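>>> Pasting the sequence and the predicted model now:
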Amino acid sequence: MNEYKVVVKNGRDVLLSEVMQAEDERDVLGNLLIKSELFNQAFTDIRITEK
């Protein structure tokens, strides 16, 4: 498992900023889409960086 810092923004507003453990970036993205807090919100940017 690797650690990734994830930041989801809508314009300048940060909707989510957290550190996640996952196998790779695809696993991180899958976990993000499963989170109910992102289902009903518009977002413009997802940044995933390995820690």
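Arrived safely, thanks for sending.
>>> rest of the way, CA atoms for contacts and neighbours
Will do.
>>> Can you tell me the element the closest residue to Phe39 other than its chain neighbours falls in?
Excluding the flanking residues, the one nearest Phe39 by CA to CA, 6 or more residues apart in numbering is Leu33, at 7.1 Å. Assigned by DSSP states H and E, Leu33 belongs to helix 25-34.
>>> try this one next to it:
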Amino acid sequence: MTEKKKRSPEEIEEIARRRDVNEHTVVCLVAMVLIVLMAVASMFTAG
């Protein structure tokens, strides 16, 4: 990407939106993993 062309506002917005979606996906995955870990831990401690 050596070619430097001016980005349009729409393009910048699109990139920002994509980054937000990626962040949201990561947060969801981390939350799911934590929930699964807590469920497994409670199963082990209860059983």
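Ah, there it is. Nothing here was measured: the structure is a model prediction, and the numbers come from that model.
>>> List the TM-score for the superposed pair.
Superposed pair, TM-score by TM-score structural alignment, normalised by the length of structure 2: 0.31. Supporting alignment: 20 aligned residues with a CA RMSD of 2.3 Å.
>>> got the contact list for the helix holding Leu33 of structure 1?
Tyr4, Met20, Gln21, Ala22, Leu38, Phe39, Ile48 (CA atoms under 8 Å, 6 or more residues apart in numbering).
>>> The fifth one looks like it's in a helix, true?
Yes. For Leu38 of structure 1, which was evaluated using DSSP: H, G, I helix; E, B strand; the rest coil, the result is membership in a helix.
>>> What residues does it make contact with?
Leu32.
>>> Is it possible to get TSV of the contacts of helix 25-34 of structure 1 that adds distance to Leu29 of structure 1 and secondary structure?
Listed next are these as TSV, based on distance: CA to CA, whole Å; DSSP: H, G, I helix; E, B strand; the rest coil:
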residue	distance to Leu29 of structure 1	secondary structure
Tyr4	11	strand
Met20	10	strand
Gln21	11	strand
Ala22	10	strand
Leu38	11	helix
Phe39	13	helix
Ile48	8	strand
